[in-house]
Structures are given as structure tokens and as C-alpha cells.
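Student: What follows is a predicted protein model with its sequence.
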Amino acid sequence: MKILFLCHRMPYPPKRGGKIRPFNMIRHLSRSHEVTVATLARTPQEWADAQELRRYCPDLHVGRVSWLGSWARFGLFGLTGRPATFGYFHSPALSRSVQRLLATRGFDAILVHCSSMGPYVGTHRGSRKVMDFGDADSAKWTEYSKTASFPFSWGFRVEGQRVREAERRLGAQFNACSVNAPRERDELASYVRTPISVIPNGVDLEYFQPAPTSGRGHIRNRIIFTGNMSYRPNVDAVRHLVAAVLPWIRREIPDVQLYIVGMDPSPAVRRLADGDRVVVTGRVEDVRPHFDSAAVAVAPLRVARGLQNKVLEAMAMRVPVVASPAAFEGISAVAGQDLLVATEAREFSRDVVTLLRDPAARERFAAAGRACVESNHNWSRLLERLEDLVAGGDQLAASARPSSH
């Protein structure tokens, strides 16, 4: 098949949530199909990354957008009643490129990742179109509004309403839709009538595997949180972790170390640094050595949509995980067997302390977590379902009905 793939962020390197899923889709589909990719680059580094991406998809079309232009369109869209985030991801140059491609290439299918890219091809006819929402973005903005202070709470609520209407409208323009977790499907299915399939996130099991025993050394009493540290839910999670959970852990294990590992830490995250007690690394070239040195991975997210790559990656690296219910959502695992799930701060701290003190329990959860992702979150197997959906396997979507709970 000839497939046009659109995504809102340069999907390389696949080291953050918004890049991991589209990169793996591109890599999988390009093995058997002719894939053309249209995406955005905001920085010189992303432009350089685009050249690396050509190894997987030589036919790559990139719209270069500036910081000023993105925020100007963000404001313009917001002031004219449209989703402001759609303006942020709108590039007139990329739109023209996409229209030229649609007029000249005769694509069999169009696959769009993220609702903000839907308008680029929404009215096109003549190709099968699949919208991979990933998450229900409208619900994310609504959740943000519940914890933000005015005027941000108002702005987030309005954005949620506008994105919801856009999701409803886009759903009607596509032949099939997909999301990464049942919760997202159930949310969207209440107003999107097009069939919605659940295609969970996977993990690169060849890349994310622990170092050989000889090269691996846990640092005693070190715990780790990973993620893009400018992303609002991650910022909230580590602030909550340091303020509400870590003090309880320190009462039992005074020398516990917390490593916050991830790019672009916000000022609020940087302020959490406390010598070798709380270490904020910033961007790292390779997260795997940090996993190898950690005794426990934590994911105390209070606001989360979709499926958390940080949890899958830790499990693949054989690091036992303690997660909140929000971070556990959508993962095909058994709480209490493959990882620990805790809600309240004291319960969360108790589970972390138990793992830090009990090497046998750590090894048990480490082995179970790795086996779980090998069975349930293998990208190759999961993306065979995407390939079927793009090719016209509507029976997959039709069978994916909302759950009753």
C-alpha cells in the first residue's frame, strides 16, 4: 500500500511520549509498505533529527515552524473559537505540501496521529483514512482545568470543549479511529460515531533490556522517575512525590535517593533538586543506565491520559514499579503480580519501602514485569492490528466496543 502518515511532532528520536508511538508505527509500516511522512520541525535539532528519520522513511516532508509563528497561531485560533492547540500545530507550508501530495500521489490510505493533525486531510476523499487519536486530548484539558487556578482553569476548560467538538467532527471524516487504552476509547465513543479500536502502546524490547549482570549495579535505595519534565502531569507527579511521598519513605529509609530523569525540567522541577538526595538530571542521551542503577521505579501520576511509556520501559528493564492507578491505566498487567499499584501517599511509600528492603520481592516483580511486557506490549504484534486497520480491517474496530464499567 501507499500510505501517507501525518504526526504533530518530529517522531525521532523516540525518547518521549509524543514521538514513541508514531515512530514505531512508521518503522513497522515501512517494512511492507511505501510510507510518506508529513510532520513538523520546530528547532535546528529537530531538523537534524529529520535526516536521521529518513533511514526509515526516505519520503519525508517537514514543515518548519518557528516559536513565534506557533504561538501567534495558537492565539489566533483561540480568539476565533477554534482549538488553540490546533493552531499551535498548524503550518501553512506543511498544509500546502500535504495538498500537493494528495493531488499527485494516489495514496491507498492516510494515517493521522493526533487530532491536531486531522484538519490537514479532514476533507480529503478518495483514500481510506484512519485517525489515531492516541489519547482523548479533550479529556486531558478538562482534567487540567480541575487542578489549575484561574484564569488557566477557565482556559483549559474552554480548550477541552473545543477539542471535544473537533474530535467529534474529525471522527465523522475518517473511516476508522484508534486509541491506546480502553479508557480513551470509552471516552471518545460517547460522541465519536466512527468505530474505535484499542491499539496499546508497546515497548522496544530489544532496546529496553537490562545490562548483563556483570554490567548492572543497583545503587542501594535509589528510586527513579522518568519522563519529559516540562509535561504538566509529570511536573505535578514529582512535586507530589517529593512533598507527600518521599518524607514517609525517609522516615523508614533515611538515605533514599530520588533520581528525576528527563528532558526540559521546568523551574518547578529544578527547584526540587537537593544534593544527592533528589537529583534532577535534565536531558540524558540514554536512559537505560539510569534504569540499571535504580532499585525501584515510581510513577505517582495524579493526572494521566492514555498509556504510560515510563511504566512499560521500567518493566522491560526489569525494574520493579510502584504506580498510581492513573499511571497503571491501560497497561495489560496484573496489579500485585507484575507491579504494585497504590493510591494514597502513605500506601505508595509503604510499597516503595517494602521493595527497597526486600531483594527477593524486587527480583520477583522485576521478572514478572519483563515477562508481562514481552507477552502483552510487544510493538510488532500490536502494530499488526494497526496494519490490519489501515488496510480496511473494520471488523477489528467493530469488535472494540466500549466497556460497560
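Tutor: Good, I have the coordinates.
Student: going forward, measure contacts and count neighbours with C-alpha atoms only.
Tutor: Will do.
Student: Val65 and Arg239, how far apart?
Tutor: Applying Cα to Cα, to the nearest Å, the value for Val65 to Arg239 is 32 Å.
Student: scratch that, Trp141 is what I was asking about
Tutor: Relative to Arg239, and taking Cα to Cα, Trp141 is found at 20 Å.
Student: One more: Asn201?
Tutor: 26 Å.
Student: Can you pick out the residue with more neighbours from those two?
Tutor: Taking other Cα atoms under 10 Å, Asn201 and Arg239 do not tie; Asn201 has more neighbours (26 against 17).
Student: Ala48 - how many residues pack around it?
Tutor: 12.
Student: Can you give the contact residues for the host helix or strand of it?
Tutor: Element membership for Ala48 (DSSP states H and E) is helix 44-53. For helix 44-53, contacts defined as Cα atoms under 8 Å, 6 or more residues apart in numbering pick out Met10, Pro11, Tyr12, Pro13, Ala41, Leu60, Val62, Arg64.
Student: Save those as TSV, and put in distance to Gly118, neighbour count and secondary structure too.
Tutor: Formatted as TSV, those follow (distance: Cα to Cα, whole Å; neighbours: other Cα atoms under 10 Å; DSSP: H, G, I helix; E, B strand; the rest coil):
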residue	distance to Gly118	neighbour count	secondary structure
Met10	16	24	coil
Pro11	17	27	coil
Tyr12	21	21	coil
Pro13	23	14	coil
Ala41	18	20	strand
Leu60	18	17	strand
Val62	16	20	strand
Arg64	18	17	strand
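Student: out of the residues you listed, which one sits closest to His33?
Tutor: Ranked by distance to His33 (Cα to Cα), the contacts of helix 44-53 are led by Leu60 at 14.4 Å.
Student: surely that closest one meets Glu34?
Tutor: No. At 11.5 Å, Leu60 and Glu34 do not qualify as touching, with contact defined as Cα atoms under 8 Å.
Student: For Thr281, which non-adjacent residue is spatially closest?
Tutor: Leaving out its chain neighbours, the residue that sits closest to Thr281 by Cα to Cα, 6 or more residues apart in numbering is Val261, at 5.3 Å.
Student: the strands in the stretch 251-400 of the chain, which residues?
Tutor: Secondary structure of the stretch 251-400 of the chain by DSSP state E, counting those that start in this stretch: the strands cover 257-261, 278-282, 296-299, 321-323, 340-341.
Student: Please identify the buried residues of the single longest helix found in the chain?
Tutor: Longest helix of the chain, by residue count under DSSP state H: helix 152-173. For helix 152-173, burial by neighbour count (16 or more other Cα atoms under 10 Å) applies to 153-171, 173.
Student: Below is an additional structure, to be compared with the one above:
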Amino acid sequence: MRILFLSRWFPYPPDNGSKIRISNLIATLSSMGTVDLISFTSDSLSSAQLAESHKYCDTVKAIEYRSFNPGSLQAVLGFFSLKPRFLVDTYNQDFEHAVVDLVARNPYDLVIVSQIDMTPYVGLFQNQKVILDEIELTIIAKPDKKNTLRYLWSRLTWAKYQIYLRKVLKQVQGCTTVSKNELEMLRRLAPKNLPIAVIPNGIQVAQEEGEPAIPERHSLIYAGALSYYANLDAVRYFIQEILPEVKRACPDVKLYVTGKADPELISKLPNDDRVIFTGYIENIRARIESSWLSIVPLRIGGGTRLKIIESMAYGTPVISTSKGAEGLDLIPGKEILIADEPAKFAAEIIRVFNVPGLREELSQNGKKAIMSKYDWKSISQDYIRFIDQALSAFST
């Protein structure tokens, strides 16, 4: 089988949630046949990155990504298009040419289109079977109602997305989502006979074995680049509204914020000497394992959080908002702690700091849950079965 994979993110190294998922999908697909990759990238690629990609992919083409510019001519014209504005503005002719070139030279049996960013290129495939992956709708369909103007704007945006996605979903042979919530929303837009399945985010649990680091008492970690607006909001919210209460009970508390964070973004956050911005860490596992708790105080965003799955797989308990844990099949109070109010969030952190044995109990329960539900080894088999089902349905 010859497979073409279109990706918004160059997946190597797999150092954020999207890249981890994409790299796992590509590794699974490579067991089914030959995979070619066309991917956007925001940075120049090193020889090590290309070498890693060629472990799983035959042909690899990387195209420089141009971020959405709301003030550009294309974005303004997007107001009059049935496509979402950011898709109109970020459409890339070089990417299109790369797709057309490979399709002309290879008889692809399957095309995987990853995330909504890649859907404008679906129309380039006339005789190929196409499956969409990780179409996230929650962030668009369920906006924050606190800001009336933003809420109304989001409703208009959602109306446009529905029109656009209904058209795209008629052109493909299958679609996957990361959670049941996303599947239910997508099902309302898709043709009745379109195969759709939940393929959750997961982690290669077997690869994460080894001697764990010793956790640092009263240490917290937030794993996520501040360049993503949902992460920036979460960290601001925690520093402003939760951390002061934790500091009163535990003056020596430390919060490590990992991921890319330029000085301009850090300057937008309250200054606090108990917060340490580590920058990008190549071996994130060691930093997570050495933290007493992983915090996920997210208030906005969509999909499911690989940062939660990763932390729990490494044995570090997680305290999250309901939004942060949305879509994950975890038992609150046993496998994960959930707190939506600042005072409750702080109280839960202090409780895990102070109650003997509680961290270890949460750690063991969480790790078992991840191994049973979010190990990519088993998820990959579900993914293969879904592809077979979708292709069989198309053939008949």
C-alpha cells in the first residue's frame, strides 16, 4: 500500500501534542505500507530531523509555513468566502504543487489529511481514498460566553465552519477524532454513511520504561509552549489566581513552565520569583518525573491533552480543570484531580503536598489508567482496523 500523509506540523522531534500524535500515526501507517510525507515546517530542518523522518517515510517534502495574518489581503477576502478565513489566508501554492507532483508520480492507495489546516488540499485528490484525522471542533463550537462580542463572533465563525466542513466531509472516505465529544459534533455534520471513529491521543508506554527521577517536593510543572494562546492564558490564570494561595501554605513552592517562551510572551505574565521558565527541554520526561505535580489549569482550547497523558504515564499526578481534562476517560479523585475554582485548585495542590502517601496513590492509579486506555500499541491496532473498515466501505 502506498500512503501519502499531509501534515501541518513536521513531526520530528515529537515534542508537542500534535507532533506526538502525527509521529505515532506515521509509525503505524509505515507498518501497513510505504509512507510519503508532505509537511509544513516553521523552522529549517536539521539533518537529524530528516534522518528521523526517513525511518518511517520514503519521500519527505517540507514546506515553509506562513502563519495566519488577519490583516492580509487574503484574510480580508476570506470574509466573503465560505471557507474559514485562516484557511483562505494560509493556503500555500508551494504545498499544492508538492501534492500535485507526488500524486502525478505515485498511485496512492490512501491519503491521510491531518487536522483542519490541511483540509483545503482535499480537493486535489480525485481518484484517491482520503481519511481526515483529528478534526477538532470543541474550541469553535463551544466558545466562552463571558465576552459577549467574542461569543457572537465565534457563533458566526462556527456557522461558517459548519458549511465548510459539510462540503469537505462529502469528499472523503473516513474521519477520526480524539474524543467522543468531538465525534458527536462531527457526526451531526457528516454524511450518515461516513465512517467516523475515536482514535484517542496516546503515548508509547513501553518506550518510557527506565529508572524514574526522584520528585522534588513542592514542585509543579506546566508542560506547554506559551506561543499557544491557550497555554499562555492557563499560566497567567494560575500565577494570578491560584499560585498566591499555594505560596501562603508552601512558601518554597516552585512552578516550572516548559516549552518555547520568548521574552515578549513572558513579559505578558505577572512577575513571580517562584516561576521558572525553562525554555525548550529536549528530554521532557526527566523534568516531568522530577516534579511533584503536573498542573493543567486550562480554560480554553479543544481536543485532548497529551500533556496529561504524558505526565500520568511518567508517574506524575495531574491536577486539571474540567476543560483541561475534557475528552479523557479518567476517574476524578482517583486517577486525576479536577478543580475549576481557583481556591479549590490551590487546596488540591496543598493537599497533595501535605497528605502522606497521596501522591504515590494518585501516581499508581494514573499510570495504570494510561497503560490500559492510552497506550499507543493498542490504539494503533484500532487505527488499522478503522482504516480497513473505511477502505472496505468505499470499495463497496
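Tutor: Noted; the coordinates are in hand. Note that this is a predicted model, so its numbers are computed, not measured.
Student: TM-score for these two?
Tutor: Once superposed, the chains reach a TM-score of 0.89 (TM-score structural alignment, normalised by the length of the second structure), with 391 aligned residues with a Cα RMSD of 2.8 Å.
Student: if we can go back for a sec, just give me the match in the second structure for the residue nearest to Thr281 of the first structure.
Tutor: Aligned by TM-score structural alignment, Val261 of the first structure pairs with Thr258 of the second structure.
Student: Also Phe328 of the first structure?
Tutor: By TM-score structural alignment, Phe328 of the first structure lines up with Ala325.
Student: what's near enough to touch its match?
Tutor: Contacts of Ala325 of the second structure by Cα under 8 Å, 6+ apart are Thr304, Arg305, Ile308.
Student: buried subset of those?
Tutor: Thr304, Arg305, Ile308.
Student: my guess is the last one contacts Thr321, does it?
Tutor: No. Counting by Cα under 8 Å, Ile308 of the second structure sits too far from Thr321 to count as a contact (11.3 Å).
Student: and for these two, which residues touch both?
Tutor: What both Ile308 of the second structure and Thr321 touch, as defined by Cα under 8 Å, 6+ apart, is the set Val296.
Student: which residue sits closest to Arg162 of the first structure, ignoring its sequence neighbours?
Tutor: Per Cα to Cα, 6+ apart, closest to Arg162 of the first structure is Pro83, 5.3 Å.
Student: ditto for Ser7 of the second structure
Tutor: Ser39 (4.6 Å).
Student: Now do the same for that neighbour: helix, strand or coil?
Tutor: strand (DSSP: H, G, I helix; E, B strand; the rest coil).
Student: Quick one: neighbours of it, just the number.
Tutor: Counted with other Cα under 10 Å, residues neighbouring Ser39 of the second structure total 22.
Student: So it versus Tyr12 of the second structure, what's the distance?
Tutor: Ser39 of the second structure is 11 Å from Tyr12 of the second structure, by Cα to Cα.
Student: Look up the closest residue to Asp255 of the first structure, ignoring the ones flanking it.
Tutor: Asn221 (7.0 Å).
Student: quick one: the match of Val261 of the first structure and Ala225 touch, right?
Tutor: Yes. Using Cα under 8 Å, Thr258 of the second structure is in contact with Ala225, at 6.6 Å.
Student: what's the spacing between Gln381 of the second structure and Ala27 of the second structure?
Tutor: 12 Å.
Student: so what's Gly78 of the first structure closest to, chain neighbours aside?
Tutor: Ala84 (4.4 Å).
Student: isn't that neighbour right next to Ser70, touching?
Tutor: No. The criterion here is Cα under 8 Å, and Ala84 of the first structure misses it with Ser70 at 10.0 Å.
Student: more crowded one of these two?
Tutor: Comparing Ala84 of the first structure with Ser70 by other Cα under 10 Å, the one with more neighbours is Ala84, at 25 against 19.
Student: Buried ones in stretch 261-278 of the second structure, by neighbour count?
Tutor: Ala261, Val275, Phe277.
Student: Can you tell me what the second one aligns to in the first structure?
Tutor: I take that to be Val275 of the second structure. By TM-score structural alignment, Val275 of the second structure lines up with Val278.
Student: got the contact list for Tyr121 of the second structure?
Tutor: Glu96.
Student: distance of it from Leu29 of the second structure?
Tutor: Taken as Cα to Cα, the span from Tyr121 of the second structure to Leu29 of the second structure is 20 Å.
Student: follow-up on the earlier one: just want to know which of Gln381 and Ala27 of the second structure has more residues nearby.
Tutor: Ala27 (17 against 11).
Student: Let's verify the more buried one: helix, strand, or coil?
Tutor: Applying three-state DSSP: Ala27 of the second structure is helix.
Student: what about the residue nearest to Asp255 of the first structure, how many neighbours?
Tutor: Residues near Asn221 of the first structure, counting by other Cα under 10 Å: 20.
Student: Which secondary structure state does the aligned residue in the second structure for it sit in?
Tutor: If you follow Asn221 of the first structure across to the second structure using TM-score structural alignment, you land on His218. Classification of His218 of the second structure by three-state DSSP places it in strand.
Student: and His218 of the second structure, how far is that from Gly174 of the second structure?
Tutor: 46 Å.
Student: now Ala234 of the second structure
Tutor: From Ala234 of the second structure to Gly174 of the second structure the distance is 34 Å (Cα to Cα).
Student: Would you mind telling me which of those two has the busier surroundings?
Tutor: Gly174 (26 against 21).
Student: shouldn't that one be in contact with Glu134?
Tutor: No. With contact defined as Cα under 8 Å, Gly174 of the second structure does not count as touching Glu134 (11.4 Å).
Student: Glu289 of the second structure: which of the buried ones among the contacts of Ala325 of the second structure is nearest?
Tutor: Ile308 (12.7 Å).
Student: which residues touch the closest one?
Tutor: Ile308 of the second structure touches Ser294, Val296, Val318, Ala325, counting by Cα under 8 Å, 6+ apart.
Student: okay, those residues in a markdown table with distance to Asn181 of the second structure next?
Tutor: Shown next, in a markdown table, are the contacts of Ile308 of the second structure (distance: Cα to Cα, whole Å):
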| residue | distance to Asn181 of the second structure |
| --- | --- |
| Ser294 | 24 |
| Val296 | 19 |
| Val318 | 22 |
| Ala325 | 12 |
